[in-house]
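Peer 1: curious how this folds, go ahead:
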Amino acid sequence: MNYLNDVLLGVIEGITEFLPISSTGHLILAEHWLGTRSDTYNIVIQAGAILAVTLIYWRRLMELLFNWREPENRDYLAKLTVAFLITAVLGLIVKKMGFELPTTIQPVAWALVIGGFWMLFAERVADRQADNSTIFWRVAIAVGIAQIVAGIFPGTSRSATTIFVAMLLGTSNRAAATEFAFLVGIPTMYAASGYELLKQFTSGSAQSEDWTGLGIAFVVSTVTAFIAVKWLLGYIQGHRFTIFAIYRILFGGLLLTLAGLGVLG
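Peer 2: Sure thing, here's the model as predicted:
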């Protein structure tokens, strides 16, 4: 791949990783025209998006860590920790079971479509509830489980799954649900990326990478994700997630059509 492809893939990863539209589906489509990427490449550009979200929530993270003695912060940290540990333990179990991700487009496309309708349903349920920013224990536990569900079924979108589980279980305030989902995602995705990257270096697979291209994609992914998430956090202050649900349904339908025509394998 030339460096323009690295820029394009960085942009796609940055926009789609944390918006509730599934990065997997978009990257599969991009790979069809831009070429298949290595596991190391996937991990590195995803790390760029994680870094962007870390920078956005840096003050919030520092507040939680340095003021952990405050009851409210201690309670929030405890729930973040439990959600992360649930994901970590279940993730290790899934790994030990030898679970393999789908390699064809149809499961991802169907997950996009079904997830879009599920988002529309969840929005209607949340609208009937009183506005609530509280992160309940049931929300923390469910978000931890939801991260694994999103990992097992590519196309569901980790952000969409966790945000809407939180909203359905009582954290009806979109901003509060999104913040918790993203904060849980930071250690989860760092841990997963670090684990996978270590495996790549240990096996020697990473030695053959074009690190200049990877560096370009990483930087572009970081900058693009920063802009995308900043925009999202402002957008949801006064809007529903409906636009993302409709987009998922249309995009998933497009992928299914292309697969049916034999354009995508």
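
Peer 1: only C-alpha atoms from now on, for both contacts and neighbour counts.
Peer 2: Fine.

Peer 1: and Ala245, what does it touch?
Peer 2: Ile21, Gly115, Gly116, Phe117, Met119, Leu120 (Cα atoms under 8 Å, 6 or more residues apart in numbering).

Peer 1: just those residues now: which is nearest Leu233?
Peer 2: Checking these against Leu233 by Cα to Cα gives Ile21 as the nearest, at 15.0 Å.

Peer 1: before we go on, could you also do this sequence so I can check it against the first one:
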Amino acid sequence: MDYLQAIILAIIEGITEFLPVSSTGHMIIASSFFGIAHEDFTKLFTIVIQLGAILSVVVLYFKRFFQSIDFYFKLLIAFIPAVILGLLFSKKIDSLLESPVTVAVSLLIGGIILLKVDDWFNNSSETEITYSKAFKIGLFQCFAMIPGVSRSGASIVGGMSQKLARTSAAEFSFFLAVPTMLGATLKKCYDYYKAGFILTDDQINILIIGNIVAFIVALLAIKTFIGFLSKNGFKIFGYYRIVAGIVLLLIHFFIHPLTII
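Peer 2: So this is what the prediction gives:
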């Protein structure tokens, strides 16, 4: 991976991490086009730069992270399902991360769901998140272990299914990203450390630049997304996912196979 590729992937991460379009799916596709997706460092990079993106949540919602201890208990409860399933099915998840076709199909199916979400939950208007709602949102987030299923999209839909307003569901999804992405990053780093993977100075610099870029872009993306979502809903993201999924499948089967391994 060179610096330009790292910056492009970081921009993709910053834009897509908090949009219901799947940041992991987009980075898998982009890195496969670059021909670097099979590299161990690339797989590490796509996880670690999520730290930069989630740091933007802490900065934008700084006061909310110090509102009450109850807030942290709700995040913990929502985080537990992902921890359990992640530990149980980590190898299966890693194998799915090597399938651009899985990403394309997930984009397509998720897009169809997003076209219907506003109609399904058009009466969702509550703002209070109970412990029960937090846990159920955490269960929905687990669908994002399938590449191409957006973590933010799954958790936002989970929130709306519990009658939360779109903006309240989106904000809780942002907050939930902090422990989820932090946990995923630490686990991946530990796995690579145990395997004896040693970073070069150049790779460390690439990780630093990637996190900075992802942080800056994510700041802008979150501000834009909340305003857009409250006014327009999910349909445009649904159409985008459907088009992206179809295009990727056409490329894979009729033009050139998208391979990672």
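
Peer 1: okay, and which of the contacts of Ala245 of structure 1 map to helices?
Peer 2: Gly115, Gly116, Phe117, Met119, Leu120 (DSSP state H).

Peer 1: the fourth one -> structure 2?
Peer 2: Residue-level alignment of Met119 of structure 1 against structure 2, with TM-score structural alignment as criterion, gives Leu114.

Peer 1: secondary structure element for the nearest residue to that match once chain neighbours are set aside?
Peer 2: Distance criterion Cα to Cα, 6 or more residues apart in numbering; nearest residue to Leu114 of structure 2, sequence neighbours excluded, is Gly238 at 4.8 Å. Assessed by DSSP states H and E, Gly238 of structure 2 sits inside helix 235-250.

Peer 1: over to Arg138 of structure 1?
Peer 2: helix 137-152.

Peer 1: can you mark which positions in that helix are buried?
Peer 2: 137, 139-152 (16 or more other Cα atoms under 10 Å).

Peer 1: how many other residues sit next to the aligned residue in structure 1 for Asn232 of structure 2?
Peer 2: Here Asn232 of structure 2 is matched to His239 in structure 1, going by TM-score structural alignment. Using other Cα atoms under 10 Å, His239 of structure 1 has 11 other residues around it.

Peer 1: quick check: the gap between His239 of structure 1 and Ser22 of structure 1.
Peer 2: Distance, His239 of structure 1 to Ser22 of structure 1, by Cα to Cα, to the nearest Å: 20 Å.

Peer 1: contacts only, for Phe218 of structure 1.
Peer 2: Gly10, Val44, Ile45, Gln46, Ala47, Gly48.

Peer 1: run a quick neighbour tally on the fifth one.
Peer 2: Residues within reach of Ala47 of structure 1, counting by other Cα under 10 Å, total 23.

Peer 1: that one against Ala191, yeah?
Peer 2: No - Ala47 of structure 1 is beyond contact range of Ala191, at 10.4 Å (criterion: Cα atoms under 8 Å).

Peer 1: aligned to Ala53 of structure 2, what sits in structure 1?
Peer 2: Using TM-score structural alignment, Ala53 of structure 2 lines up with Ala49 in structure 1.

Peer 1: give me the buried positions along the host helix or strand of that match.
Peer 2: Counting by DSSP H and E, the element that carries Ala49 of structure 1 is helix 39-56. Within helix 39-56 of structure 1, the residues scored as buried using 16+ other Cα under 10 Å are 40-54.

Peer 1: which of these sits closest to Leu254 of structure 1?
Peer 2: Asn42 (23.5 Å).

Peer 1: give me the aligned partner of Leu92 of structure 1 over in structure 2.
Peer 2: Leu92 of structure 1 maps onto Leu87 in structure 2, by TM-score structural alignment.
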